[in-house]
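> Here is my input, please return the structure:
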Amino acid sequence: MDTAEIRRRFVAHFERDGHTPVPSASLLLDDPNLLFVNAGMVPFKPYFLGQETPPYTRAASVQKCVRTPDIEDVGKTSRHGTFFEMCGNFSFGDYFKEHAIELAWDLVTKSQADGGWGFDEAKLYPSVYVDDAEAVALWRKITGLPDDRIARLGKKENYWSMGVPGPGGPCSEILIDRGPAYGADGDFSAEDRYLEFWNLVFMQDELSAVRSKEDFDIAGSLPKKNIDTGMGLERVAFLTQGVDNMYEIDVMFPVIQMAEQLSGRRYGANHDDDVRFRVVADHVRSSMMLIADGVTPGNEARGYVLRRLLRRAVRSMRLLGYEDPALPELMPISRDKMGETYTQLHQDWERISTVAYAEEHAFRQTLRAGTSIFDLATTEVKQAGGSQLSGDKAFALHDTYGFPIDITLEMAAEQGLSVDEEGFRRLMNEQRQRAKDDARAKKGQHRDASAYREVADSMGRPVEFTGYETTTDEGSVRGIVAGGGVVASAGPGDEVEIVLDRTPFYAEGGGQLADQGVIELANGARLEVYDVQSPVTGLIVHKARVLDGEVAAGLAAHAAVDLERRRSISRAHTATHMVHKAFREALGETATQAGSENAPGRFRFDFSATGAVPASVMADVEARVNDVVLDDLAVQAEIMTQKEAVASGAMALFGEKYGDQVRVVSVGDWARELCGGTHAGSSGKLGVIKLLGESSIGSGVRRVEALVGSDAYRFLAREHVLVNQLSETLKVRPEQLPERVHDIVEKLRAAEKEIEKVRVGQLLAAGGELAAGAAKVGPVNVVAHRADGAGGGDVRTLALDVRGRLPQDEPGVVVIIGAADGKVAVVAALNDEAQARGLSANDLVRAVGPLVGGKGGGKADVAQGGGTDASRIDEALAVVTTEVGKVGA
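The predicted structure is shown next:
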């Protein structure tokens, strides 16, 4: 049974039982504790935490997930993978343990001919939490299994929590016995022998303190008991397909087969190579799915994870002996298999492949650069008579230059060197610990939404947003939140969060800043609204200061949005859509929006791009959007299903959460996107759009800053005044300014070159006088000179020139110390005769360096250094004579 069929049967099984099929959420969700969705229940967390009311009582999903803490173990076991799909069924206060067990057991054991998965009951073992007698009785009743087939396990294995105070509960797992080849009989800790593939969480407890996975307090029972199950799709796939691990299932093994062809090596012949083949299969798929959901390679957070996955895949192919670009050969294989379910992989392939292949190209360049740095490091080790590359050198290669440790090990062995792996691992562990400490510091940042939930529940329906049609409206105060709790009233000077039953105020979201304005109550109280947010679904909260009077629930309210601010922001939002469309026309479908901010009169637009945008493209995009402004196209919004929106050609943005019904905003028939923001009535109302420039904000992401409307007009007016001033000063017409400025710059450069020639000539002219005035210290000609105003380059030039003028058949020493811009430069230059007498430029610089607040060094013939204390230059020059006298006499 192929993976797609396993997935289909899972969803159909629960849909027949009244579960609402919920599509997979994006891998990227707004959660302070998570880089990626790492479990099937994550999109449902607001329901389990009581932050939001679920729109259904039972649901089923097949959720995309990524877990990366065990990335180093990928390929070494049958269990560790980065990207995986988690099948789950959920009950929100509906059915509980008995029905959850019935549903799972039925699907698992029903024959394939009858729509089940057809597992052999004789090989299945339920596990329960050791203190959950109720679950034991239910497993016996439903399955008919004897008592010795039900494993009792402790908190570590069979009690679930999120690691923070909140819901928790015992769980039951369905294990399959894979036989004596994988471990001892009855040893349930041998995970390869008794492999868990489905976990049923019975969410029944309220945890008041969670100190660790096995150390927590149970405050009481939850008011509503919930079910959260998780079934690993890949595990069921390899168990039903008769293969040994997840890497060999139908959607992954074709990548290994292609890697075999490319490398000439055979899967199954060598353990180390097998691990590399599996890493390739896993990381190619994981990287592709992350890019599909909007992640781009970078040096931080999500971008760093993606970069690491891509580079590990490329590196593994290199270790398999394949050194040509690998991703263009491998990733299309993964696309074709995963694209059977995730059709957007085909639709968005140009962007996905461009990002992936560009990162491989960059990594190949990194390998070349890292090889040069590695060569220098090994040369230093050998010159020092060593045989081991230090751990800090290996760590610097890895951390600073992106050079993988296994390649360092491989290349060091080729050079006859070992690597201090223990030191490297220690530094890596220290880095990981810092990351864990940082993550732990962020742990528990779940927003306390109890006050908002209380207000929302008391209303019984969502706040009605009327801001698309009007900027003023009448409503009533339905709740007041202050200090984290619901309050009855507030007075002048108080900072409060006001909830109205209906409001024209737009809550920040989708890149659009919140509205501001005023709320006036029936009793004369006035509030200044400075921010608007939606902390839980269906609730719009006005953050405000009470200016006058007393605010109380139940009072009628008149809400008035700052009209000019709203119009200005709306123009910016419409301009963002237009610029997005124009960039996709100019650069191709890969130029997909990666973020935005729509503020009054200005906007910021981030998009995917492999390099800087040429000035000609920027000019073309600006001209294109301003042509659309002149066309005065109507801006319209329509409500439709997601399927209808996609069919209409509407763009959806990565990481955004959309419901079944979506709002599609169109600028004529030209630009069309899913969007919940406010917009201008037509493109003509934008007036003018001015792109200020573009820049990089990370690998593969560019940022455009722009102005729109009156802000753009004022900017252009200032530029016009500036151009006129320059034209008047330079006595040319505006269109002649570029040529005139170019001529002036060229003349300045030529003049600077002439000045430099004169300055160097003057400097060298002094060399003759210095050489002629050399002092005799025994047989040695010594020039020790102070050159005020001379920097490092000048000092070196002068020192070498003077040395060349001294008699070459006599020992000669030249030390010049210059001072310029608060810095001291020291250069010592010796001829061959001076070196033959045992004098060294390196020793002289080291002797005088501390006196001028610095240090330096070099070779016996020429050395240089620097410092910061010019007050002791004369003292330092006197030391030169003393040092020469000690050796040269």
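
> all contacts plus neighbour counts: C-alpha atoms, from now on.
Fine.

> all helices for the stretch 1-150 of the chain, in order.
With helices called from DSSP state H, counting those that start in this stretch, the stretch 1-150 of the chain shows them at 3-16, 45-48, 97-109, 133-143.

> Quick one, which of those gets closest to Ala413.
Closest approach to Ala413 among the helices of the stretch 1-150 of the chain (CA to CA): helix 3-16, 42.4 Å.

> Report the distance from the strand or helix carrying Phe605 to the chain centre.
Following DSSP states H and E, one finds Phe605 within strand 602-608. From the chain centre to the centre of strand 602-608 is a distance of 17 Å (CA atoms, centre = their mean, to the nearest Å).

> So which elements touch that strand?
Counting contacts by 3 or more CA pairs under 8 Å, 6 or more residues apart in numbering; DSSP states H and E, strand 602-608 is packed against helix 563-587, strand 593-599, strand 701-708.

> which residues touch the helix or strand just after it?
Moving toward the C-terminus from strand 602-608, the next helix or strand (DSSP H and E) is helix 615-631. Residues outside helix 615-631 that contact it (CA atoms under 8 Å, 6 or more residues apart in numbering) are 575, 578-579, 582-583, 586, 683-691, 693.

> can you give me the angle helix 615-631 makes with strand 701-708?
40 degrees (axes from the mean of the first three to the mean of the last three CA atoms, to 10 degrees).

> now helix 615-631 against helix 563-587, angle please.
130 degrees.

> Proceed likewise with the subsequent sequence, for comparison:
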Amino acid sequence: MRTADIRTRFLDFFAARGHTVVPGAPLPTPDPTLLFVNAGMVPFKPYLTGEQAPPWPRATSVQKCVRTLDIEEVGKTTRHASFFQMNGNFSFGDYFKEEAVAFAWDLSTRPVADGGYGLDPDRIWVTVHHSDTEARAVWRRVADLPDARIVDRGDEDNFWSMGVPGPCGPCSELYYDRGPALGREGGPAVDEDRYMEFWNLVFMQYERGEGPGKTGYPVLGELPRRNIDTGMGLERMATLLQGVDNLYETDETRPVLDRAAELAGVRYGAAPEPDIRLRVVADHVRTALMLLSDGVTPGNEGRGYVLRRIVRRAVRAMRQLGYQDPALPELLPVARDLMAPGYPEVATDYERIADRAYGEEDAFRATLRQGTTVLDAAVAKVRADGGLVLPGDRAFLLHDTYGFPVDLTLEMAAEQGVEVDREGFTALMNAQRERARADARARKSGGTADTTALRALLDAHGPTDWRAWETLTTESRVLGLIGRDGPVAAAREGEIVTAVLDRSPFYAESGGQESDAGRISGASAEAEVLDVRRPLPGLVTHQLRITAGELAAGDPVVAAVDPEWRLGARQAHSGTHVLHAALREILGPTALQSGSYNRPGHLRLDFPWRGALSTAVRGEIEEAANRALRRDLPVGVRWMTLPEAKELGALALFGETYGEKVRVVEIGGAWSRELCGGTHVEHASQIGTVALTAESSVGAGMRRLEAAIGVEGFGYLARERDLVSRIAEQLGAPKAELPERIAGLLDRLKATDQENARLKARATAVRAAELAAGAVEADGTGVVTTTATVDGSPDEARALALAVRDRLPAGRPGAVAVATGTGGLVLALNRPAVEAGLHASALVKRLLSGRGGGSAELAQGGGVPRDRIAGLLAELPGLLTRD
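Prediction:
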């Protein structure tokens, strides 16, 4: 049975039993504790924890998941994968153990012809928590399982919690006996390779208290409403139903592995090391495809770094297998065709996905060439010095300067028998991160409020009545104030606090739009709004600086957005939509926004594109954007379901998470149609103007456009006009002729520079010949020496020193010292002088009291007072006798 059929059967089975089929969420998650969805229950977490009311009593989904904690184990075992899919059915206070067990048993054992999976009931084992006599009784009653195949296990295996206070409960897991060829008899407690887990039923019935992690905490009592969270591993079930040994051999993975083996000229199953690398490739190519499909972009932080690491591990594994050509153009289309039946977007968006993937591979291949050379040299030096540890600063240099991931450094160094000083590397990385954090703190006044205190306010008062789409002013009440060390009763003039209001008109930073500015006024206090955030679902917080009086919890206040700020923010956000649509109109649908930022008067927009945009193309994009403004396209907002929005063709921005109902912003109808929660103008003409100010690279295959908007846009254009006018006036030329006139001037300057360089080289050669002819032997040394002073730069001094050195008598030791009028000193020795034991760097350090350095043949230093230059040059012959 193909994986796509397993997925469909699961959803159909539960839909027929009253479950709402909920589309799987994108892999990036808004949960601040997670980079990616790593379990099927993550999108349902607010309903399971009681933070939000569930919109349905029971639901079912197939959820994409990525787990990266085991990334080093991928390929080494056949049980670890970075990407997997979890089929789940959920009950929110509806059914409980009896029905959950019955559903799982029915679907697992129901004949294939009747829509089930057809597993042999006599080969299914289950585990229950040792205290859960109810679950044991349910299994005996529903499935007629004998006690011998119902195994008691402890907290580590069969009791679930999120690791923090909240819901918890016992689990029951289903295992399938794959036969004696795969391990020992005796059930899952004896061998979990032979007995493969394929389904886990979590019975959320208790509330846990504070405690150390996932065990050792108190259970406080029963939950007021019991929930069911189950997860059936799609790849696990495919392994069982397709009769293969492991998940790498299922129909959605094995073809990628086989194609990799074909390209590399190896056979899977022939040797352990190539097999590990082939499994790494098969897993990582599929994972990269799914991450790229959900809008993750390769980068150096967070999700982007995980994707970059996965792509690079796949590419390097192919190189280790002996395949040196670009691998992703051969492998990614195979993964696309395998995953498209379940996820059509990987095919419809493939041009964009491939462009980013191939660009990342190209960049890494260049990094690999350069970084490998540096790493090999560093390892060779370590071994030459008799060591076995690569210093942490060398690993950090590779990471920071050459973009060489530390995990790659660890792997490649280990292959050459050398360890890496990880503590030293980590210390340097931590210092760099702390500098970055300090920079971020410097840009933001005040800190982030205590999440525990905020959650308490949310639980006590409910979500913020948020009015940013409707008004600029609200009458509000201060629900709570939080300082740096926790909740405070009041804040006085000069203090910075986080305030929670019952009602707010302020837009909280999201979707690329910066938060609103404004003021909060009370009977005895005035405060400036510095920042607005949404730290918890439904809660809006305001970072305030008290400018007068005292603000206290419970005070009635007037919250007012700065109208000029909001106008500029609306112009910039609508301008971002307009520029995005213009970009796609000129470059095509693959130029899809992957990130944006807008504030009054300014916007930036990132998009995938390989190569810089020409001046002509930038002009076309700017013209298309301003044409929309001149046509005064209407701006409208509509609410609809996510499937309806996708059917309409609305663009969902990657990295954003959407609920059941979504807000669609249209500019000119279908011309620009995006899912968006920001604030916007009513008509495109209100944007004023869109003036492109910059276009640049922000990584491999990614470009950034920046623009000035509204009044700032007109001001930018006026400054550009004035600049052109001044240049035309200075050159005495019409504006239309400026490009040709400036090009002519540049050509003449280039020719002049070349002529000057020729004259300088000729003069240097003449002077070098004169100095070499006048060289004399230093008494008692046998070394021919000469000295000189130049008025030019250190580069000119170095060029003269080398030219003189090369003209000294052949076969005789020689030394040349050249000083600059600005206090620099260059010393050059020829090969016979070095062979005689002289060292240029040591001599310069003696002359300059430790300053300067270089090699044995050439060294330089600086900081010599002008009045001491002649004396230092005179000291050189005497030093030669003491070297």
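
> May I have the TM-score of the superposed chains?
After superposition, the two chains reach a TM-score of 0.86 (TM-score structural alignment, normalised by the length of structure 2), with 862 aligned residues with a CA RMSD of 4.2 Å.

> Just send the helices and strands packed on strand 602-608 of structure 1 back as JSON lines, with distance to Leu103 of structure 1 too.
Shown next, in JSON lines, are those (distance: least, CA to CA, whole Å):
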{"stretch": "helix 563-587", "distance to Leu103 of structure 1": "46"}
{"stretch": "strand 593-599", "distance to Leu103 of structure 1": "41"}
{"stretch": "strand 701-708", "distance to Leu103 of structure 1": "46"}
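
> Can you say which of those is nearest to Ile519 of structure 1?
Per CA to CA, nearest to Ile519 of structure 1 of those: helix 563-587, 13.6 Å.

> mean deviation (superposed) between that closest one and structure 2, please.
On superposition with structure 2, the mean distance recorded for helix 563-587 of structure 1 (mean CA distance after the TM-score superposition for structure 1) is 1.4 Å.

> so how many other residues sit close to Gly483 of structure 1?
By other CA atoms under 10 Å, 10 other residues sit near Gly483 of structure 1.

> got it, and Ala765 of structure 2?
Close neighbours of Ala765 of structure 2, defined as other CA under 10 Å, add up to 17.

> Same check on Ala181 of structure 2?
7.

> Kindly report the same for the one 4 residues further on.
Residues within reach of Glu185 of structure 2, counting by other CA under 10 Å, total 14.

> Glu770 of structure 2 too?
13.

> same for whatever helix or strand it lives in, what does it pack against?
Here Glu770 of structure 2 sits within helix 738-773, counting by DSSP H and E. Applying 3+ CA pairs under 8 Å, 6+ apart, one finds that helix 738-773 of structure 2 contacts strand 784-790, helix 794-805.

> what's the closest of the ones you listed to Val488 of structure 2?
Of all these, helix 794-805 sits nearest to Val488 of structure 2, with 62.0 Å by CA to CA.

> buried residues in that closest one?
The neighbour-count check on helix 794-805 of structure 2 (16 or more other CA atoms under 10 Å) flags 794, 796-805 as buried.

> average distance between stretch 527-534 of structure 2 and structure 1?
Comparing stretch 527-534 of structure 2 with its match in structure 1 after superposition yields a mean distance of 4.5 Å (mean CA distance after the TM-score superposition for structure 1).

> what's that stretch in contact with?
445, 506-509, 515-521, 540-548.

> Over to stretch 853-862 of structure 1?
For stretch 853-862 of structure 1, the surrounding residues in contact (CA under 8 Å, 6+ apart) are 827-832, 835, 839-843, 845-846, 849, 863-869.

> Those, buried ones only, as a ChimeraX selection?
The following ChimeraX command selects only the buried members of the contacts of stretch 853-862 of structure 1, with burial defined by 16+ other CA under 10 Å:
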select :827,828,829,830,831,832,835,839,840,841,842,843,845,846,849,863,864,865,866,867,868,869
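
> Which residue is the nearest non-sequential neighbour of the residue nearest the centre of structure 2?
Centroid check for structure 2 by CA atoms, centre = their mean gives Gly304 as the closest residue, at 2.4 Å. Among residues not flanking Gly304 of structure 2 along the chain, Pro298 sits closest, at 4.3 Å (CA to CA, 6 or more residues apart in numbering).

> Tell me which residues touch the one you found, please.
Pro298 of structure 2 sits in contact with 304-308, 356, 360, where contact means CA under 8 Å, 6+ apart.
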